[in-house]
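**Student:** Predicted coordinates and the sequence they were generated for:
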Amino acid sequence: MKKYTFTKEERLCSKRLIDDLFHNGSSFVVYPFRVVFLIKPDNPNQEFPVQVIISVPKKRFKRAVDRNYLKRLMRESYRFEKHQLYSFLKDHSLNLLLAIQYVSNEKLPLETLQSKLQQLIGKLKNEISKSNLGEGN
């Protein structure tokens, strides 16, 4: 049985890791999301292969209510789609730091965000395969 949870351990909180992610990570856009990711060497005692940070810029949405609403929808979408990414990373014994940023100027419905997040995870798996497995790791 899959557990659709999003616990504290899955969130990226460490300032050092966040700096590392944004300085050394690769990025791509699947509208309305911008994704920054960094592959880390596998840590066998870590239960969760992905640590994620979700953000909505204040520049695009001035009201905190709107930002929080969009972050809630993004977390919900991620929570239901992450198992695909987890199984892929466990098969290849990789860990990942991930930032998902909202880049649209309007609020999109949950169904749209979920379908775009599925596309995002597919593209992310493709990018990881190209960058990591292409090097012979």
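**Tutor:** Received, thanks.

**Student:** CA only for contacts and neighbour counts going forward, please
**Tutor:** OK.

**Student:** which residues touch stretch 77-89?
**Tutor:** 2, 4-6, 48-50, 95, 110, 113-114, 117-118, 121, 125 (CA atoms under 8 Å, 6 or more residues apart in numbering).

**Student:** Would you tell me which helix is longest in the chain?
**Tutor:** helix 64-91 (DSSP state H).

**Student:** What helices and strands are in contact with the next helix or strand after that one?
**Tutor:** Downstream of helix 64-91, the first helix or strand assigned by DSSP states H and E is strand 95-102. If you count contacts as 3 or more CA pairs under 8 Å, 6 or more residues apart in numbering; DSSP states H and E, strand 95-102 packs onto helix 15-24, strand 33-40, strand 50-55.

**Student:** Next, the angle from the second one to helix 15-24.
**Tutor:** So the one you mean is strand 33-40. 110 degrees (axes from the mean of the first three to the mean of the last three CA atoms, to 10 degrees).

**Student:** sorry, back to before: can you redo the helices and strands packed on strand 95-102 as JSON lines with distance to Glu81 and mean neighbour count?
**Tutor:** Converted to JSON lines, the helices and strands packed on strand 95-102 look like this (distance: least, CA to CA, whole Å; neighbours: other CA atoms under 10 Å):
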{"stretch": "helix 15-24", "distance to Glu81": "22", "mean neighbour count": "13"}
{"stretch": "strand 33-40", "distance to Glu81": "15", "mean neighbour count": "20"}
{"stretch": "strand 50-55", "distance to Glu81": "13", "mean neighbour count": "20"}
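
**Student:** hold the first one in mind and look at this next one:
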Amino acid sequence: MSVISDNNDFSFKKNERLYHRNEIQELFKKGSSFYLYPFKVIYIADPFEAKVNPQQILISVPKRKFKKAPDRNFIKRQVREAYRQHKILIDPEKLNRNLRIAYIYTSDKKMPSDVLTKKLKKTLERLHQEFTV
């Protein structure tokens, strides 16, 4: 059995979730954004500090489009899983930035997990390109 190092850790811990009200408000006020169907992605990149959580995300599925909570939770679970598997595409230490990212699901239909994973992977690749250029 091999031991997985922290760099290859595919977990999604609480410190990776963006949940402080002030940080969320700052993200929506000062953050940059782009749209890549079915996500609107809002992000802020701060200078890298090791003591701060290097990468935090917020996942939002509007109640206006999905009235039932189980539907919203299912989509959030799909997005969280896709992010967990592909978060290594943007390594904050290599980019030398702390990232805060909000994913807003804009479609009014549920998507299969594999399609959602491909779309989320494209958003992460685009974020990586924005900070390496």
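**Tutor:** Ah, there it is. In this text the structure is predicted, and so the values were computed from the model without any measurement.

**Student:** what TM-score do we get after superposing?
**Tutor:** For these two chains in superposition, a TM-score of 0.90 is obtained (TM-score structural alignment, normalised by the length of structure 2); 127 aligned residues with a CA RMSD of 1.1 Å.

**Student:** of the contacts of stretch 77-89 of structure 1, buried ones?
**Tutor:** Phe48, Pro49, Val50, Asn95, Leu113, Gln114, Leu117, Gln118, Ile121 (16 or more other CA atoms under 10 Å).

**Student:** tell me the centre residue of structure 2?
**Tutor:** Ile57 (4.4 Å; CA atoms, centre = their mean).

**Student:** Can you give me the distance of that residue to Ile88 of structure 2?
**Tutor:** Counting by CA to CA, to the nearest Å, the gap from Ile57 of structure 2 to Ile88 of structure 2 is 14 Å.

**Student:** just Phe34 of structure 2 next, same as before
**Tutor:** 20 Å.

**Student:** for Val52 of structure 2, same thing?
**Tutor:** Taken as CA to CA, the span from Val52 of structure 2 to Ile88 of structure 2 is 18 Å.

**Student:** Between the two, which is the more surrounded one?
**Tutor:** Ile88 (14 against 9; other CA atoms under 10 Å).

**Student:** aligned partner of that one in structure 1?
**Tutor:** Aligned by TM-score structural alignment, Ile88 of structure 2 pairs with His83 of structure 1.

**Student:** what do you get for Arg21 of structure 2?
**Tutor:** Under TM-score structural alignment, Arg21 of structure 2 pairs with Lys15 in structure 1.

**Student:** can you tell me which residues contact its match?
**Tutor:** Neighbours of Lys15 of structure 1 in contact, by CA under 8 Å, 6+ apart: none.

**Student:** gap between it and Leu21 of structure 1?
**Tutor:** 10 Å.

**Student:** and if you look at Lys59 of structure 1?
**Tutor:** 22 Å.

**Student:** tally of neighbours for Ser77 of structure 1?
**Tutor:** 20.

**Student:** ditto for Asn15 of structure 2
**Tutor:** So Asn15 of structure 2, with other CA under 10 Å, has 13 neighbours.

**Student:** gap between it and Asn98 of structure 2?
**Tutor:** 13 Å.

**Student:** Could you name every residue contacting both of these two?
**Tutor:** Common neighbours of Asn15 of structure 2 and Asn98 (CA under 8 Å, 6+ apart) are Asn53.

**Student:** re the thing from before, any common contacting residues for Ile57 and Ile88 of structure 2?
**Tutor:** With CA under 8 Å, 6+ apart, Ile57 of structure 2 and Ile88 have no common neighbours.

**Student:** re earlier: residue in structure 1 matching the residue nearest to the centre of structure 2?
**Tutor:** Ile57 of structure 2 maps onto Val52 in structure 1, by TM-score structural alignment.

**Student:** tell me the contacts of its match?
**Tutor:** Taking CA under 8 Å, 6+ apart, one finds Glu10, Arg11, Leu12, Leu97, Leu98, Ala99, Ile100 in contact with Val52 of structure 1.
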